[in-house]
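**Student:** Using only what follows, build the 3D model:
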Amino acid sequence: MIQPSLIQKYNVPAPRYTSYPTVPHWNNIVNPTNWAKSFTSAYQNFGPEEGISLYIHLPYCESLCTYCGCNKRITKNHKVELPYISALMKEWDMYTRLLGEKPKLAGIHLGGGTPTFFSPSALYTLINHITQASTKMDDFEFSFEGHPNNTTIEHLRTLAGFGFDRVSYGIQDFDSKVQLAIHRIQPFDRVKYVTDESRKAGYSSINFDLIYGLPHQTLETLKNTFKKTSELLPDRIAFYSYAHLPSVFPSQKSFEKHLPNESEKRMLYEQGKIWLKEMGYEEIGMDHFALAGDPLLNAKSNSTLHRNFMGYTTSPSKILLGLGCSAISDAYYAYSQNEKNISAYLEKIENGEFPIIKGHVQSETDLTTKAFIMNLICNHKAPWQACDKIPDSLMEFLIEGLISFEEGEINITEAGKPFVRNICMAFDPNVQNSEKSSAVFSKAI
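**Tutor:** Model (predicted):
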């Protein structure tokens, strides 16, 4: 059990390090011209061997989940589907023309919003267009995020026809009082139905997203959520900390009086980890758990685990291309983010422009620091020269037993794993003494 004094000390705003530098610290000197150059160079150097991973942002939802921090638009008007799908295809075509050849495709992930807001026929049109203009690598991995309430058998079969075999369902919590507070009501029977149908349709990996720290959650209600989860036994579980940022997401103010306090929230996570272990799940890294034999666990054992804007992954691809409004791309030499506003995104695409609003060109120092931090957050260790002086920023972690130095490595100890974000911050000059951190980053614990 973690010492309460350490929780109090280190429960500060901290990046989740899906990139380095993190988005608030980008230099924003990226424009369509140098972005195109960076993307092309990255593909020439890494694409033929590693391929491109695609993240496609589908932002529409029929109702608002009040806890949600994603970029979304709430509407029941499904006439928005085809114009948006058309824009995504045009954006993809801009990149294929840039390369002048069929790119190799390592993976696709459909995120949102609610990807299953879109009809199966709309998704068929999109994925068919993308795959016709690319070459799938032998070990490609296609996945999507599904809402249990509107993912149909036709959705599952349509995507499976293209090779999708991983699906992630946003469960969050099974307690009816919690569901009512966060405005995401989905009965257990419906979740069971869509989970069973996913397996029948050939999906080899099913993930549940669960969140701790939600309003009205107690150890008793969480125990019931895990009991129901154990009946369905998804292959992976992402057990996320609820990020309370009401200044950014005003809908979160509706329930903030009912949130557990910091010690109660940490108890939910500590007890949750115990229940997960009893259910047969092994911890992969920050917030992620999987059953024995899962590829993510194998990657962790082999020290080949990677991390990008989609979280932990087994894909070695250095190129993650984001399509759609607000989507973020990583072309190794540079980052970029698309227009967040859907109308502005559609307008730029219609005008034949890359819809970029900000980005970052990586320096050699950035790339070195990124590799070091990603080693820490994926493998809990990184190379360390014995002759290197231990900086003052690490001394407290060392004294508290959260890190150790041995055999040419810095290691995050078992006691230090809950504080991995804090430890990474010690190597991140951008967040040190930065006023931006408290406003845009969720708390570490």
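**Student:** For the rest of this, base every contact and every neighbour count on C-alpha atoms.
**Tutor:** Will do.
**Student:** Just the helices from the stretch 1-150 of the chain, written as ranges.
**Tutor:** Per DSSP state H, counting those that start in this stretch, the stretch 1-150 of the chain carries helices over the ranges 4-10, 32-50, 81-99, 120-132.
**Student:** could the ones you listed be laid out in a markdown table, adding distance to F208?
**Tutor:** Shown next, in a markdown table, are the helices of the stretch 1-150 of the chain (distance: least, Cα to Cα, whole Å):
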| stretch | distance to F208 |
| --- | --- |
| helix 4-10 | 27 |
| helix 32-50 | 28 |
| helix 81-99 | 26 |
| helix 120-132 | 22 |
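**Student:** Nearest approach to Q252 belongs to which of these?
**Tutor:** helix 4-10 (22.9 Å; Cα to Cα).
**Student:** ok, and what's touching that closest one?
**Tutor:** Helix 4-10 is contacted from outside by S263, F419, N422, A444, I445, using Cα atoms under 8 Å, 6 or more residues apart in numbering.
**Student:** ok, now with 10 Å
**Tutor:** E262, S263, R266, E400, P418, F419, R421, N422, I423, K443, A444, I445 (Cα atoms under 10 Å, 6 or more residues apart in numbering).
**Student:** which one of those residues is nearest A334?
**Tutor:** Of the contacts of helix 4-10, the one sitting nearest to A334 (Cα to Cα) turns out to be R421, at 22.9 Å.
**Student:** before we move on, the earlier item: ChimeraX command for the buried members of the contacts of helix 4-10?
**Tutor:** Here is the ChimeraX command that selects the buried residues among those (16 or more other Cα atoms under 10 Å):
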select :266,418,419,421,422,423,443,444,445
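**Student:** Let's compare: structure for the following, please.
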Amino acid sequence: MENPALNQLISKYNVAAPRYTSYPTVPFWENEVFTEHDWKFNVAQNFKNSKHNGISIYIHLPYCESLCTYCGCNTRITKNHSVETPYIESLLKEWNMYKRILGSEQLLISEIHLGGGTPTFFKAENLRRLINGLLAGNKRAAEASFSFEAHPANTTFEHLKTLYDLGFKRLSLGIQDFDERVQFIINRHQTVEDVDRVMKDAREIGYDSINFDLIYGLPLQTAESVKMTIEHSLRLNPDRISFYSYAHVPWIKPGQRRFTEHDLPVGEDKLNLYRLGKEMIQQAGYKDVGMDHFAKVDDALYLAAKSGGLHRNFMGYADRYTPLLIGLGVSSISDAWTAFAQNVKTVEEYNALIAEGKLPVVKGHLLTELDTHIRQYILDMMCKGKVIFKDSVNENERIIKRLQPMVEDGLVTITNNKVEITTIGKSFLRNVCMAFDLRLHETQERENLFSQAI
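**Tutor:** Got it, this is the predicted structure:
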């Protein structure tokens, strides 16, 4: 049934918008005033002030055997598995560089996440070598969270058992959609049986949190295909479901030109796919814990959201906050709270810099005092659904002025010094956060920076 009011909101707010895994967002980093010396100083200072909180480590494993045409990640396509060993050697050398910067004989490791690419491209024995190398001489936090992303079609029992024995208790399965027509056009093939096999193996081994990544807005998707995908997913019974919008950015990822904009559900059609999936997921007992993320009531992510401990970083939503996130590998981003840094984006350049004993950092940003305040505002909105303005922030009035149209549209409420998102506003969370984004509003150059909000 047509909803004129909703159509108007979609038309108004379906603009290019960041996903806010950081603030400032990467396109607005002031790289010209950033140096490697600055980065090392901020890392060391952060660690000195917060070493008791432990360290989070993100490792980017870029290799895939085939290109998924929807994918926006930094990948390297190859069937040559001889690339595994030299890449792992470079990762461990980079980690040793950071250990020297931190200057501590024993580090407390709170979190490790293997992303990609396809981490299960790597042989289980090579993943064991990598994790043992990271943990050697260090201490694992009592409530450490180790997780990895996996492609159901190539994840073996050996992968699961090896990583579990190393302390991994959570995995995320990239499913996207079970419809064969959609899988064909996005070149992402796995069957329900593949996922069922991995789920049974993981449960038998002892994994206590399994996430499904599902996407709405993919080419050729329909309400029927999304309904079928959600039904299969609910039957397989994961602990978490990430149900998020496809990011169409063919000017950045040419592989997305395998299909055209005419193949994509847009506007209200796309939002209806989200509303259908979200309703089915919530009716099955999953709780909304943040932008496009749902979890069972006994899962750590929901418990963190309920207690106020939910956090968001370059890996997405997390059930903990660690002040220092070290990113290892090609294109990885590190976060020292007062500074960001990103590695080079090609394997060749990465390996060459590591071989020369240099940190492979290519760009970064040093946060100003105002940046840190705005970053906290956006984090609070993304993780708690509300923001309490601080009197010390001079930009509050400008932010409130930008929020006024959203108040009139019923997306947020403002009472005294508090902004709170509404139920309908949650579908426009990225737009709400844009009102706080001072750097975005300081520039007119917004074209081709971000995917559409809806």
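**Student:** TM between them?
**Tutor:** Overlay of the two chains. TM-score (TM-score structural alignment, normalised by the length of structure 1): 0.97; 444 aligned residues with a Cα RMSD of 1.5 Å.
**Student:** would you turn the contacts of helix 4-10 of structure 1 into JSON lines with secondary structure and distance to S230 of structure 1?
**Tutor:** Output for the contacts of helix 4-10 of structure 1, formatted as JSON lines (DSSP: H, G, I helix; E, B strand; the rest coil; distance: Cα to Cα, whole Å):
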{"residue": "E262", "secondary structure": "helix", "distance to S230 of structure 1": "27"}
{"residue": "S263", "secondary structure": "helix", "distance to S230 of structure 1": "26"}
{"residue": "R266", "secondary structure": "helix", "distance to S230 of structure 1": "22"}
{"residue": "E400", "secondary structure": "coil", "distance to S230 of structure 1": "36"}
{"residue": "P418", "secondary structure": "helix", "distance to S230 of structure 1": "24"}
{"residue": "F419", "secondary structure": "helix", "distance to S230 of structure 1": "28"}
{"residue": "R421", "secondary structure": "helix", "distance to S230 of structure 1": "29"}
{"residue": "N422", "secondary structure": "helix", "distance to S230 of structure 1": "32"}
{"residue": "I423", "secondary structure": "helix", "distance to S230 of structure 1": "33"}
{"residue": "K443", "secondary structure": "strand", "distance to S230 of structure 1": "29"}
{"residue": "A444", "secondary structure": "coil", "distance to S230 of structure 1": "27"}
{"residue": "I445", "secondary structure": "coil", "distance to S230 of structure 1": "25"}
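**Student:** Of the contacts of helix 4-10 of structure 1, which is the nearest to T195 of structure 1?
**Tutor:** Scanning the contacts of helix 4-10 of structure 1 for proximity to T195 of structure 1, where the rule is Cα to Cα, the winner is R266, at 29.0 Å.
**Student:** got the contact list for that closest one?
**Tutor:** M1, I2, P4, I7, Y212, G213, S241, P260, G272, I445.
**Student:** now the aligned residue in structure 2 for it: how far from I10 of structure 2?
**Tutor:** Superposed on structure 2 with TM-score structural alignment, R266 of structure 1 falls opposite L271. To I10 of structure 2, L271 of structure 2 is 8 Å away according to Cα to Cα, to the nearest Å.
**Student:** helix/strand/coil for F294 of structure 2?
**Tutor:** strand (DSSP: H, G, I helix; E, B strand; the rest coil).
**Student:** which residue in structure 1 lines up with it?
**Tutor:** Under TM-score structural alignment, F294 of structure 2 pairs with F289 in structure 1.
**Student:** Any figure for the gap between its match and F208 of structure 1?
**Tutor:** 10 Å.
**Student:** overlap in contacts of the two?
**Tutor:** With Cα under 10 Å, 6+ apart as the test, F289 of structure 1 and F208 both reach D235, R236, I237, A238, F239.
**Student:** give me the element the aligned residue in structure 2 for the last one is part of.
**Tutor:** Structural alignment places F239 of structure 1 opposite F243 in structure 2 (criterion: TM-score structural alignment). Counting by DSSP states H and E, the secondary-structure element that holds F243 of structure 2 is strand 240-245.
**Student:** in that strand, what's buried?
**Tutor:** For strand 240-245 of structure 2, the neighbour count (16+ other Cα under 10 Å) marks R240, I241, S242, F243, Y244, S245 as buried.
**Student:** what's it packed up against?
**Tutor:** strand 170-176, strand 209-216, helix 223-236, helix 267-283, strand 287-290, strand 293-295, helix 300-307 (3 or more Cα pairs under 10 Å, 6 or more residues apart in numbering; DSSP states H and E).
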